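In: Turn this into a model:
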Amino acid sequence: MLTQGQLTGLISSTKREAMDASHRFNTNMSFNIPVTFLNQGQLEKRIPDAQRQVGHFIAVARLTKVKQLDQLINVIIRLHKDFPKVQLDIYGYSDGWNNYQTANDLKKIVNNQGADHYIHFRGYQHDLTRVYETAQAEILTSQYEGFAMALLEAQGHGCPVISYDINYGPAEIIDNNISGKLLPANDCDALYQSLRQLLVNPKLFHRYTQNAQHAAAKFSLNEVAKKWQDFLKKA
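Out: From the prediction side, this is the model:
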């Protein structure tokens, strides 16, 4: 469509994707504009560390293969052996593919390991404000994402995020080692070590929580509006 003149350019939700699209389709009309924004009131809200439950980790993801929740579940099971207070709550609906195969497989892992008292499938919930503001961290183990909106929502509520560094989103949402941690994709040992550090190092946990909303401010209404304004001038 670009070569035939049916499109004059492309808009992607992250800088990395816009760059990849520019190279792939050989165009200098490839732009980055986020698909969402956070309101200023949320970014200015203060959530004390004391409100967060140490050892309470969350994942916000559909129960589908691409989210690789089996990796997260197995890491939490390993972590729980050394830190009995650890728990994981997974928020997201079950993918119906192949008669809910992924959801059934994940629940089988939990049941077979006797982990159903500290790993819970909470289903889809419309408002996760309380969850984001009481969890110690959100974790993402996907193969890929379009934007990873749940990571931004978490940081907007002051919740640190630990994520595989995958295309697309995490590297632009997380300020690595400041508001959270980026890990090599599929590195379960690195994930274990990062979660362990959060549990044993209160200073690290405090640094992440204090910087989470600052990192999320890159996606405030004003910042996203500026991107649209810049785009309209160039286009």
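
In: switch to C-alpha atoms for all contacts and neighbour counts from now on
Out: Will do.

In: burial count for Ala150?
Out: Ala150 has 18 neighbouring residues, counting by other Cα atoms under 10 Å.

In: Check Gln40 too.
Out: 14.

In: Not counting its neighbours along the chain, what's nearest it?
Out: Take Gln40 and drop its neighbours on the chain: the residue closest to it by Cα to Cα, 6 or more residues apart in numbering is Ser220, 6.6 Å away.

In: Burial check on the one you found, number of neighbours?
Out: Using other Cα under 10 Å: Ser220 sits among 18 other residues.

In: Report the contact partners of it.
Out: Contact analysis of Ser220 by Cα atoms under 8 Å, 6 or more residues apart in numbering lists 37-40, 43.

In: Just give me the residue closest to the centre of the chain.
Out: Centroid-nearest residue in the chain, with Cα atoms, centre = their mean: Leu151, separated by 3.1 Å.

In: One more, so I can put them side by side:
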Amino acid sequence: IHVEKLHLLNHAGQERITWRVLNYNEQSHTFNGMNELTRYFYDELNQLNDEQNVFICDRTVECAWGLFNMTTPAKKVLHLHNNHVSDAKDIMHSTLNNNYANALNNWAAWDAVISATPEQTKDVEARFGKDIPAFTIPVGYVDNATLKAAPVKFDQRQKDLVVQVARLAPEKQQNHSIEAFVEVHKQFPDAKLELWGYANGDIEKQLHAQVAAAHLEDVVLFKGYTTDVNAVYNRAQLGLLPSRAEGFSLMLLEAQAHGLPMVANDVKYGPSDIIQDHKSGILTTDGDVQQLTKTILELLKNQGQLAQYSAQAYENAKRYSEEAAFKQWQALLDYFKPAKVTA
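Out: This is a model prediction of the structure:
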């Protein structure tokens, strides 16, 4: 046994949790909570070499306090891999995303910040200033094996198959996809909408009820979780992502890498950076279900255009190759030389 978690009751009957590290360097240590244990771990890790280390924090709720309270010197980098505000329409004044609030309210404690898109980098600098360097690095890349794989011929894809690959969650707005498919089904009776992803809370019940009320049970299919999402991208003719907010969207990047044309809302952040509008997909307006419906119908009616979008999607994905992504990381590494980076 190396670590123990102790649940105790104080005199008021309230639970108190302590952590014990046993027989570490011939000593045992007790910590009042996970934050103190995490801070101790970072300090110990930081002393394993004689170099200036850099810690990159992409889960600030778990790691920010420990980094802020280290007793040994180190460089600290904030990594924003999602929208940093609650209301993307009011970047300068909106309340902060709960996951990043503590980190951003302690802006001066960081030595650099990473955002996933140029637009987010610009917005972060506008609100918090340019007193620390800001780097733009995508949160994903397309591996060389995928880029070198033979493209799926468009006529081998399942005709009129539309997919949405995302958590079943309010912000992903599968309800808009279902609403759009009411009209799509009228004009394309054989068209199918597959919803892939696990559910958050009771949203799946709500979506099932919406499908039942529209009598689309044989058309809108809930496919759940898959360990082979690439097969989904390779089989479909069109993908949807009518989200009201995104951080970068690995789904869009994965879909483009597999030649899947996408229809996605032009929201902060990611869709406009990944999708080449009217070349590898189409950007739509959040909340405009009529526009979403019209776009799906026009694309399904024009199979030739869809095939062109598919070919361009394969080309578009090359912008996010391993080499291209590492060049952006290299700028961060060069900034901290001769520091050693620990992520």
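
In: per the alignment, the residue nearest to Gln40 of the first structure corresponds to what in the second structure?
Out: Aligning on TM-score structural alignment places Ser220 of the first structure opposite Ser321 in the second structure.

In: quick revisit: in helices, which of the contacts of Ser220 of the first structure fall?
Out: 40, 43 (DSSP state H).

In: which of the contacts of Ser220 of the first structure count as buried?
Out: By neighbour count, with 16 or more other Cα atoms under 10 Å, the contacts of Ser220 of the first structure hold 37-38, 43 as buried.

In: residue boundaries of the helices in the second structure?
Out: 34-46, 60-68, 101-105, 118-128, 144-148, 174-187, 203-213, 229-235, 250-257, 271-274, 289-301, 303-316, 322-335.

In: What is the burial count for Asn106 of the second structure?
Out: Asn106 of the second structure: 12 neighbours (other Cα under 10 Å).

In: again, but for the one 10 residues further on
Out: As a burial measure, Ala116 of the second structure scores 24 neighbours (other Cα under 10 Å).

In: cool, and His117 of the first structure?
Out: Quick note: His117 of the first structure (other Cα under 10 Å) scores 10 neighbours.

In: Now which residue in the second structure aligns to it?
Out: Under TM-score structural alignment, His117 of the first structure pairs with Asp218 in the second structure.

In: Asp49 of the first structure too?
Out: Aligned partner of Asp49 of the first structure by TM-score structural alignment: Phe154.

In: Number of residues surrounding the closest residue to its match other than its chain neighbours?
Out: Nearest non-adjacent residue to Phe154 of the second structure, counting by Cα to Cα, 6+ apart: Ala307, 5.8 Å away. By other Cα under 10 Å, 20 other residues sit near Ala307 of the second structure.

In: separation between the aligned partner of Ala307 of the second structure in the first structure and Ile173 of the first structure?
Out: By TM-score structural alignment, Ala307 of the second structure lines up with His206 in the first structure. Plainly put, His206 of the first structure is 18 Å away from Ile173 of the first structure if you go by Cα to Cα, to the nearest Å.

In: cool, Val54 of the first structure as well?
Out: Taking Cα to Cα, one finds Val54 of the first structure at 23 Å from Ile173 of the first structure.

In: Let me know which of the helices of the second structure is tucked in deepest.
Out: helix 250-257 (a mean of 23; mean count of other Cα atoms under 10 Å).

In: ok, now how distant is the residue found closest to Arg235 of the second structure once you drop the neighbours it is linked to in the chain from Asp43 of the second structure?
Out: Nearest residue to Arg235 of the second structure in three dimensions, chain neighbours excluded: Arg157, at 4.9 Å (Cα to Cα, 6+ apart). Arg157 of the second structure sits 53 Å away from Asp43 of the second structure, going by Cα to Cα.

In: Repeat that for Arg235 of the second structure.
Out: Per Cα to Cα, Arg235 of the second structure is found 49 Å from Asp43 of the second structure.

In: Repeat that for Ala317 of the second structure.
Out: On the measure of Cα to Cα, Ala317 of the second structure and Asp43 of the second structure end up 40 Å apart.

In: now Asn316 of the second structure
Out: In terms of Cα to Cα, Asn316 of the second structure sits 43 Å off from Asp43 of the second structure.

In: now Leu283 of the second structure
Out: 46 Å.

In: for Leu240 of the second structure, same thing?
Out: Distance from Leu240 of the second structure to Asp43 of the second structure, by Cα to Cα: 45 Å.

In: Now do the same contact list for the closest residue to Tyr208 of the first structure other than its chain neighbours.
Out: Excluding its sequence neighbours, the residue lying closest to Tyr208 of the first structure (Cα to Cα, 6+ apart) is Ser179, at 4.2 Å. Ser179 of the first structure is in contact with 155, 160-161, 207-212, 215, counting by Cα under 8 Å, 6+ apart.

In: at 10 Å what do you get?
Out: By Cα atoms under 10 Å, 6 or more residues apart in numbering, the contact list for Ser179 of the first structure reads 155, 158-162, 173, 204-216.
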